[in-house]
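> here is my input, please return the structure:
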Amino acid sequence: MRNKLPVLMLSAGAPAHYHVHNAVDEMPFGWRHLRVWAVSAAGLLMAGYSFFMIGIVLPLMQKDPSFPLSTFQSGAIAAAGIVGTLVGALVFGSLVDRFGRKWIFRLDPAILCVFGIASALAPNAAWLIAAQFLFGLGIGGDYPIAEAYVSETMPRRIRSRMVAGVIACQAVGGVLAAAVGYWALKFNPTIFEWRWMLASIVPIAAVVFLLRLQIPESPRWLAEHGRIDEATQALVDLLGPGAMCSIPQEAPIIPPPTSSWFDLFRADMRKQTALICLPWPCMDIAVYGIGIFTPLILLQIHADTAVSDISNSFIAQRLGAIKGAGLMDAALVGGFVLGIALMIRTTRVGMQILGFICMFVGLLLVMLGTALGNTPLLIFSGFILFNTMMNAGPNLTTYTMPTEIMPVRLRASAAGLGAACGKAGAAIVTLLFPLLLGKLGLVGTLAVVATFAVLGALATYRFRVQPVDWAKAVRTGVASPS
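Just a heads-up that it's a prediction; the model follows:
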């Protein structure tokens, strides 16, 4: 009886798509939900993996005599995937709201397979920049689609935490990349190993592609578009026989509302859109500026602790930096765990503001430790505070916010626009970070990043809105989730 659907709380005359929404909201959590979550979260895991891996392989490329790179080309390679992510999130986020979730859900890992191989085989910098841009399109598509799909298939009582768990897998991907990069370089301590490191994403993407072939269209999206019979069948395919939803004959089928990407900028939606789009780039400037270049930062402050059993001093230093970055990035996972626990106890806006403030304080500690002669206690304490509270705050809340303040028909578009704004900030800082280090030094560069943490807190406070309980609004007749 565990999978039996609870008695619906809607009147028989309620619109048909309300019944589908309510069925999803009240379905007991089971292993099928976990399957959907896992194949969705895998997309963000691959995002974290690929972005962190670029930070590992760039110094190896720069030493490869068969792959000459200028300083600008190095920055362009790091930024190309992020620019592709920006375009992919913006374009695919709008398309999946119009044409459905399923096709992009399957296309994204296929893109990663093709252009992951192309990146590993790149004969020159121009090829790699183009391949990484196209690779980023697949990563970008997964930001809005994974968020929308999980939010539209999970029971109401755990929905926000399951969506938060998706973005948490980005940090898991970063730690996994550090582990793979470390052991690959330790097993074969040569600069030419960078090609195998870039190719290591391909098997993961191939498995995700095969698993996603079994996942049907979002029942909520089908219901919102008046395809009620397909929605009820998708419920059964997705969540099992216990999810059968009986639609009363008198329940009217309401034509789907016309909507477009420009609805995000209507007068009644501007504040929500601003809350999604303005803090996100402030956060991503910190995530990518610090995250991708953590090994470089450790080398700058001589905190890399070179591995002693490697004869090649350059490789030994790189291994030490990768190990140190991986250990510090483990705090990212801990931050997400803390954030998910806090979600049921505090508001998203409060978590986001507190997280930005703690990020600022963490960077101040790193700057102070660096200015005082590379004091390890201050530097590592600052990094841990920064990483932990970033993921317990804005890295979690910016991703989950669209599902809580936007209706279904605009959810992926809003998530895509927010992710695109975030990746715009990330692309700029990735391109400029090495140049800033050269011009301003480490303390000056960290001061720039810390300034954006303050701006993120101010933007969150200025455009704060309360999340909407769409399920409750539907049941009480206050509003439609569309």
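
> from now on I want contacts and neighbour counts done on CA atoms only, so please keep to that.
Will do.

> tell me the contacts of I379?
For I379, the contacting residues are L365, V366, M367, L368, G369, T370, by C-alpha atoms under 8 Å, 6 or more residues apart in numbering.

> distance-wise, check the second one relative to L298.
Read that as V366. Counting by C-alpha to C-alpha, to the nearest Å, the gap between V366 and L298 amounts to 11 Å.

> please give the structure of this sequence too, so both can be compared:
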Amino acid sequence: MGACRFVLGVGVGGKYPLTATMMRENERDEAVRAPTTTQEPPLLPPASKGPNPSIEVAKGFFWQTPGSMLPYVVALLLLLIGGKDNYGAEHMAATSFDFRLLLGLGAVPTLIVMLLTYYSSESHEYVSARTADKRGPLRVVRDHPELLGRLTGCGLSWFLYDFVCYGSSVNKVVIVNAVFGESESLYDNCWHDIVLMCTGIPGVVLAIFALYYWSGRTLQAYGFLLQTATCVALAAAVLAKASSGLKFGLFCALEFSLAFGPNVSTYTLPTEIFPTAVRSTCFGVCAGLGKVGALIGSASFEVIMDVVGLDGVYLICAGVSVLGMLVTLLFVPTAKRLASEELASVVAGSVPILRAGDGSNRRDQLLDGSA
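The predicted structure follows:
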């Protein structure tokens, strides 16, 4: 199982940043090629007055939540076919078969993605950027220290978000058992998890809708603020020994807040603030820092709960969320700052910075990421 998780981490860990980067660049390529009634194509950085390009990236991310629910749905179907009894040798044999079948079925979407990726091609924006600058991504970051601040903002905020997200899930069983009652039935555990995951879908949808009006930076800051409020409310409910129904409702609100804001913005922000030549690499570093936060949160929260109690755990989550909001505001650049820096053209090296009023070669500069 450890080997399987390692291979999964390498595959998904690489595909996660690459998918977002490819969607961003392909969307920009299509926008540049689209016919326009103006003499010059519209600019497409995050600071532009048109629709936020990260919306298409966020729409792709939406399917992560239904995809996470699918194994539980398939498990429910297998349990309905094989029987829901939770004892006896026949149940153990059927459960063993169902587990292996469910694990093996995970290869089906993997093979589909592998084939689709094989027949895909690099975006014009990426090809042009790599042609203009042969330096490796890490050398580009070294030569442009301002990118380190952006890496800090995205990576550290992702670390803090996953610390709260994965750490708080350790206590999910306590809340669920208080509402539904303790159960060792696999069938009950599956549909309990599906109910909780469903609360995250409206959060992702709302985050995508918010990107029509907010930048990824604003979405992330407000998302951390909402997480803080729900964690404080949960801590108060636990401390006051509120009813199980109220605590479950607040936990669903926490799941909603975790699906909103940083859940989406940590996926879209690296595609906004990093230039083409280093985008996927910096995205991968940020995603890796997020997994470190998830590891620390998952490993430490049960110990923390033994020391400070469940209410103390949620207060710690609230404090970490406040820290995440501060990191976002301090290190993640605003859309206005991104537009003024025109950093992508600087990283391209051989491509001159696009000056105001200079539209003679704007279409070519858009393709190589210099605008």
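
> list the TM-score for the superposed pair.
Comparing the chains after superposition, counting by TM-score structural alignment, normalised by the length of the second structure, produces a TM-score of 0.76; 317 aligned residues with a C-alpha RMSD of 2.8 Å.

> neighbour count for V366 and L298 of the first structure, which is higher?
Applying other C-alpha atoms under 10 Å to V366 of the first structure and L298 shows that V366 carries more neighbours, namely 27 against 20.

> can you give me the strands for the stretch 151-300 of the first structure?
If DSSP state E, counting those that start in this stretch is used as the criterion, the stretch 151-300 of the first structure turns out to lack strands entirely.

> just the helices in it please.
Secondary structure of the stretch 151-300 of the first structure (DSSP state H, counting those that start in this stretch): helices at 159-187, 194-199, 201-212, 219-224, 228-239, 270-277, 279-291, 294-300.

> may I see the buried residues of the first one?
Applying a neighbour-count criterion of 16 or more other C-alpha atoms under 10 Å, one finds 159-178, 180-182, 184-186 buried in helix 159-187 of the first structure.

> what angle sits between it and helix 201-212?
Between the axes of helix 159-187 of the first structure and helix 201-212, defined by axes from the mean of the first three to the mean of the last three C-alpha atoms, to 10 degrees, the angle is 150 degrees.

> helix 159-187 of the first structure vs helix 279-291, what angle?
Going by the same axes, to 10 degrees, helix 159-187 of the first structure is angled at 20 degrees with respect to helix 279-291.

> and the equivalent of N263 of the second structure over in the first structure, what does it touch?
If you follow N263 of the second structure across to the first structure using TM-score structural alignment, you land on N395. N395 of the first structure makes contacts with I167, M283, D284, as judged by C-alpha under 8 Å, 6+ apart.

> just A235 of the second structure next, same as before
Neighbour list for A235 of the second structure: L310, D311, G312, V313, Y314, L315 [criterion: C-alpha under 8 Å, 6+ apart].

> go again with 10 Å.
A235 of the second structure makes contact with 229, 241, 247, 250, 309-318 under the criterion C-alpha atoms under 10 Å, 6 or more residues apart in numbering.

> quickly note the distance from the residue mapped onto Y16 of the second structure from the first structure to F51 of the first structure.
For Y16 of the second structure, the aligned position in the first structure is occupied by Y143, per TM-score structural alignment. Taking C-alpha to C-alpha as the measure, Y143 of the first structure and F51 of the first structure are separated by 14 Å.

> sounds good, over and out.
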